[in-house]
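*Asks:* my questions concern the predicted model and sequence given below.
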Amino acid sequence: MTRMQTTVFILVAVVALVLGLTVNKVLTNSGRADPAILLDAGIVLLPQSRALPSLSLINQDGQAVAVDQLKGKWSFLFFGYTFCPDICPTTLAQLRELKTLLPEEARNNLQIIFVSVDPNRDTPAQIKQYLSYFDPGFQGLTGDEATLQKFANGVSIPFIPADTSKENYTVDHSGNLVILGPDGRQQGFIRAPLNNQKLKEHLSGLLSVQE
C-alpha cells in the first residue's frame, strides 16, 4: 500500500467513525438507540414514518377532527369499543397507570386517543362518559363504519365489523397501540399486552423528541 493509499484509507476510516458516532448519538437522543431493547418493551418503530389517510372523524364532544392533523404531541391510538368486556378496559386502565409512571415532561407531551370500532353503539356522548371512568384527559373518536375501516387499515390495525343484529355482540379488534409523532405521522406500534414497567423505561426518551 502506497503512502497516498494509506492516507486515504485513514481518512475514510476517520470519516466512517465520525459518521457512526453521529448516527449513534442521534439514535440515542431519539430513544431509538437499540431496537432490540425497544422491541423487548413491545415498542416497534417503523423504518420510515407513514402519513395518515386524509379523512375526518368525530370526537367525544361531537366535533369534526381531521386525523392527519393530530399533531403537536406524541399520540397513542387504541382501537376498541365501550362495550368491550376485557381488552379495552384493561388497556385503558394500563394507559392511565402508564401516564403516572412517566416523567412530567414525557407525560405532558403525550395524548391518548381511543378510536371506536363500534359506531353502532358508541356515540360521542357514550365515548366521553366511558373515557371519564379512566382519565377525563383521554380523547375519543368515532365515525361511520367505512371511514373507521379506512383509518384502521391505514395504520395497520384492522378490525372485523360486528354482526349488529345479534344481541350483546362483540367486535374483534387488535390490542396494539399506534404511535403517532408530533408531526402527525405514524412512527410505529406498541404491542399488546402492555408492559408498563418496561415501557416507562424507554418511552421517556422517545416522548421527549419534538419531530
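*Replies:* Perfect, thanks for sending it.

*Asks:* when you work out contacts or count neighbours from here on, use the C-alpha atoms and nothing else.
*Replies:* Will do.

*Asks:* what is the neighbour count of Asp172?
*Replies:* For Asp172, the neighbour count with other C-alpha atoms under 10 Å is 14.

*Asks:* A further structure is provided below for comparison with the first:
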Amino acid sequence: MSRTHLTVFILVGLVALVLGLTVNKVLNSKGQGDPTQLLDAGIVLLPQSRTLPDLELLDQDGQPVVTSQYRDKWTLMFFGYTFCPDICPATLAQLRQLRTQLPEAARDNLRIVMVSVDPHRDTPEQLKKYLAYFDAGYLGLTGEETTLQKLANAVSIPYIPADTSKENYTVDHSGNLVILGPDGTQRGFIRAPVNTEKLAAQLPGLLQRP
C-alpha cells in the first residue's frame, strides 16, 4: 500500500469514527438509548416532539381537565372503552403488571391515562368504576365525540366512531399507547401488543429523561 493510499485509508477511518461518535452522541442526548433495544420493546420515538392541542375533557371524577396539564411526569395514554371485549382489559392488565416490574422511581414518574372512544356509554362514573378494577391510580378521560377525535387524530391514534343505534356495539380502535413527556408533548408510541418484560427493561432509562 502506497503512502498516499495509507493516508486516505486513515482519513476515511477517522471520518467514520467521528461520524459514529457524533450519531451516538445525538442519540444519547435525545434520551433514545439503544434504538434497537427500544424498537424491540415496541417503543417508537418521534424525531421531534409533538405538541398536543389544548382540549378540555372530563376526568373519571367528572372534573374538567385540559390536555396540556399532563406535565411533570411521563404519561402512557391509551385509547379504549369500558365495554371493550378484548384489547382494553388485556392492555390495562398488562400495564398494571408492568408497573409492578418497574423500579419505584420509574413507577412514581409514570401515569396511566385511558381516553374513551365511547363517550356515549363511558360516563365519568363508568370510567372510574372500570379503571379501579385494574388500578386505583389509573386516570380516565371522556368528553364530546368531536373533542375526543381531535385528540386522537393529534396523536395519530384515530378510531372509528361506532353506530350507537346498534345494541352491544363495539368500537374499532388501535391498541397502541401514546408516550407523553414531562413537558406535555408527545414523544412517541408503544406498539401493541404490549411486552411487559421488554418494556420493564427499557422504560426506566427513558423515564429518567427530562
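*Replies:* Okay, I see it. From a predicted model like this one, the values you see are computed outputs, not experimental measurements.

*Asks:* show the contacting residues for the closest residue to Pro124 of structure 1 other than its chain neighbours.
*Replies:* Counting by C-alpha to C-alpha, 6 or more residues apart in numbering, Pro124 of structure 1 lies nearest to Gln60, which is 4.2 Å off, once chain neighbours are set aside. Contacts for Gln60 of structure 1 (C-alpha atoms under 8 Å, 6 or more residues apart in numbering) come out as 123-125, 127-128, 139-142.

*Asks:* ok, 7 Å please
*Replies:* Counting by C-alpha atoms under 7 Å, 6 or more residues apart in numbering, Gln60 of structure 1 touches 124-125, 127-128, 139-141.

*Asks:* the spatially most central residue of structure 1: which element?
*Replies:* With distances taken as C-alpha atoms, centre = their mean, structure 1 has Ile179 as the residue nearest its mean C-alpha position (1.8 Å). Assigned by DSSP states H and E, Ile179 of structure 1 belongs to strand 177-180.

*Asks:* tell me what that strand is packed against?
*Replies:* Packing partners of strand 177-180 of structure 1 (3 or more C-alpha pairs under 7 Å, 6 or more residues apart in numbering; DSSP states H and E): strand 74-80, strand 186-190.

*Asks:* can you put those in CSV and add mean neighbour count and distance to Gly205 of structure 1?
*Replies:* Shown next, in CSV, are these (neighbours: other C-alpha atoms under 10 Å; distance: least, C-alpha to C-alpha, whole Å):
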stretch, mean neighbour count, distance to Gly205 of structure 1
strand 74-80, 24, 12
strand 186-190, 23, 14
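
*Asks:* would JSON lines of these with distance to Thr164 of structure 1 be doable?
*Replies:* Shown next, in JSON lines, are those (distance: least, C-alpha to C-alpha, whole Å):
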{"stretch": "strand 74-80", "distance to Thr164 of structure 1": "16"}
{"stretch": "strand 186-190", "distance to Thr164 of structure 1": "29"}
